[in-house]
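Student: Okay, here's the prediction I keep looking at, along with the sequence it came from:
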Amino acid sequence: MLQNILVFDIETIADIDAYRALNGGLTELDDGDVYRLMASERLSEAGSTFMRHHLHKIVAISAVMKTASGELKVWSLGDEESSEYELINRFFQGIDRFSPTLVSWNGGGFDLPVLQYRALFHGINARRYFEIGDDERDFRYNNYLARFHWRHIDMMDVLSGFQPRAVASLDDIAKLCGFPGKLDVDGSAVQQLWDEGNVADIRNYCETDVLNTYLVYLRFEVLRGNLDKTACDQAIQEVQTFLNNSDKAHFQAFLHAWMARQR
């Protein structure tokens, strides 16, 4: 790998303030009542309580960074007290600084549209992300916005052959590759964790998701012919060493689940 790789994932909650703004304030209702109204309306509209993209508020962004120089880092942007503005601004500043290859699972269908809407609402500069070759020729035929370019790789999209009927979950694909998959939390629990004030568990969950995505990406690079099996095995071992050397409980749980699956 001769370029910077940034695997990313976001976690979101329903944006109650945005819903209030679009519906006359709803000052007679508390936040819980507004959320239930949102959820009921969305369920009636779409058969699911999963909100439309512009009504998601980002509460965590996690990443695996593999630098061109070989450094491996896993972290969540900002801290538990960081505002949404700070999280999103840090994300786009990282793109400005490192010009990484972005890697995601369903990032084209969810994460990036949400990030774009929220950056728009906050007035955040994302110049390099939106570069398509007007100022930098290298971006003309390989940029972050074009679906069939490689500067952002949405593996769910690519592996399904860009066919919605063929998509699979990250959890399934990670497990079928021999990786841990989801542990004891999934995206449906984020709203409740947020309501309970448990931001740490949201960030921890997001970090295990990007680890799964990175591990699947290593296999994907074998599929593309960019890594041979030996190089892939070495990169996977590097992740295991990173986890083994960490004293963070969620990383140890991830490693334990991984070892159990391999047995």
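Tutor: The structure has been received and is ready for your questions.
Student: Please count neighbours and contacts with C-alpha atoms only from this point.
Tutor: Will do.
Student: So which bits of stretch 135-151 are buried?
Tutor: For stretch 135-151, a neighbour-count test (16 or more other CA atoms under 10 Å) marks 139, 142-145, 147-148, 150-151 as buried.
Student: Kindly apply the preceding question to stretch 8-20 instead.
Tutor: Buried residues in stretch 8-20, counted by 16+ other CA under 10 Å: 8-17, 19-20.
Student: Just name whatever secondary elements the longest helix along the chain is in contact with.
Tutor: Secondary structure of the chain per DSSP state H: the longest helix is helix 199-224. Here helix 199-224 touches strand 5-14, strand 56-66, strand 72-76, strand 101-104, helix 170-176, helix 190-195, helix 229-245, helix 249-262, going by 3 or more CA pairs under 8 Å, 6 or more residues apart in numbering; DSSP states H and E.
Student: and the direction of it versus that of helix 229-245, what angle?
Tutor: Taking axes from the mean of the first three to the mean of the last three CA atoms, to 10 degrees, one finds that helix 199-224 is oriented at 170 degrees with respect to helix 229-245.
Student: for helix 199-224, the distance to its chain's centre please.
Tutor: Computed by CA atoms, centre = their mean, to the nearest Å, the separation of helix 199-224 from the middle of its chain amounts to 8 Å.
Student: putting a second one here so we can go through both:
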Amino acid sequence: MQNVLVFDIETVPDVAGGRRTHGIELADDAGVAELLQHQRRIETQGATEFLRPYLHRVVAISALWWQGGQVKLSSFGKVDDDEAALVTAFFQFIQRHAPQLVSWNGAAFDLPVLHYRALLHGIPAARYWEHGEQDQNYRWNNYTSRYHERHLDLMDVLSAYQARNVARLQDIALLLGLPGKLGMSGAEVWTHYQAGELAGIRHYCEVDVLNTALVHLRFELTRGHLDRSAYDVCQTRLRSYLQGRDEAHVQEFLTLWPENLHVASQAHS
């Protein structure tokens, strides 16, 4: 795997932005978030309370970076960094390294959120927005065009770009025998954030990244970008790397990730 960044973000309601855009004068953040969600339910006739991307505030960005024979799992910035620092670090990484981005539902959620937050904070991201004006290599393959692969949204591609076919990462991870989510769900991030559990949110985000990375490896196998031997090498390399990490969430993921998963898949080939 050459220069691939599998990423995920975690967000909470942007209560400050909600106050400005909706003219809300409540002082209580939880009350503002509840009101924003209530208004969203009204707007969608009860279909969802999930806020539009511009009203999400980023509290964690995690990634797994494949660079040649090396792999690294981390979260951008420090645990107590503000949103501007996290978003800046993400786009600076792209500016320096120009990786292929890989996500699950990143085109519909993660990247639009990051677009709006970069706009809010005035964060430059020249390489990310490059469409060939300065670098011709980006004319036919850039980060923001849906059918290009500088950003590969696995959910979008696997659903054949049809909304009726989309699936949750959790369901696909479990379908493939992967550990799935650990510790919390996305719906619980706001509660954990209010409790000051930022480290736990970052750990949860990193687990989502690990699941996405393993789905990505399987996808690269099925479309012929990895043969069976290379696929197994990548899994072994990732497992070996994670075994050298002592964090509880990483060790729990390892415990639940079957070592013979790739062997079982071979038996049916």
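Tutor: Received, thanks. Quantities reported herein were computed from a predicted structural model and do not represent experimental measurements.
Student: Any idea what the TM-score is?
Tutor: The TM-score (TM-score structural alignment, normalised by the length of the first structure) is 0.95; 260 aligned residues with a CA RMSD of 1.5 Å.
Student: just to revisit the earlier point, what's the most distant pair in the buried residues of stretch 8-20 of the first structure?
Tutor: 8 and 20 (29.7 Å; CA to CA).
Student: OK, contacts around residue 118 of the second structure?
Tutor: By CA atoms under 8 Å, 6 or more residues apart in numbering, the residues touching residue 118 of the second structure are 84, 87-88, 124.
Student: so what's residue 143 of the first structure up against?
Tutor: Taking CA under 8 Å, 6+ apart, we find residue 143 of the first structure in contact with 129-133, 149-152.
Student: And for residue 131 of the first structure?
Tutor: 139, 143-144.
Student: With distance to residue 257 of the first structure and secondary structure as extra columns, can I get those in CSV?
Tutor: What follows is the contacts of residue 131 of the first structure, written out as CSV (distance: CA to CA, whole Å; DSSP: H, G, I helix; E, B strand; the rest coil):
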residue, distance to residue 257 of the first structure, secondary structure
139, 40, helix
143, 36, coil
144, 34, coil
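Student: picking that back up, rebuild the helices and strands packed on helix 199-224 of the first structure as JSON lines, extending it with distance to residue 204 of the first structure.
Tutor: Converted to JSON lines, those look like this (distance: least, CA to CA, whole Å):
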{"stretch": "strand 5-14", "distance to residue 204 of the first structure": "11"}
{"stretch": "strand 56-66", "distance to residue 204 of the first structure": "9"}
{"stretch": "strand 72-76", "distance to residue 204 of the first structure": "8"}
{"stretch": "strand 101-104", "distance to residue 204 of the first structure": "17"}
{"stretch": "helix 170-176", "distance to residue 204 of the first structure": "16"}
{"stretch": "helix 190-195", "distance to residue 204 of the first structure": "11"}
{"stretch": "helix 229-245", "distance to residue 204 of the first structure": "13"}
{"stretch": "helix 249-262", "distance to residue 204 of the first structure": "6"}
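Student: Looking at those, which is nearest to residue 94 of the first structure?
Tutor: Closest approach to residue 94 of the first structure among these (CA to CA): strand 5-14, 9.3 Å.
Student: Name the surrounding residues that touch the helix or strand just after that closest one.
Tutor: Next in sequence after strand 5-14 of the first structure, counting helices and strands by DSSP states H and E, comes helix 16-22. Helix 16-22 of the first structure is contacted from outside by 26, 31, 34-35, 38, 55, using CA under 8 Å, 6+ apart.
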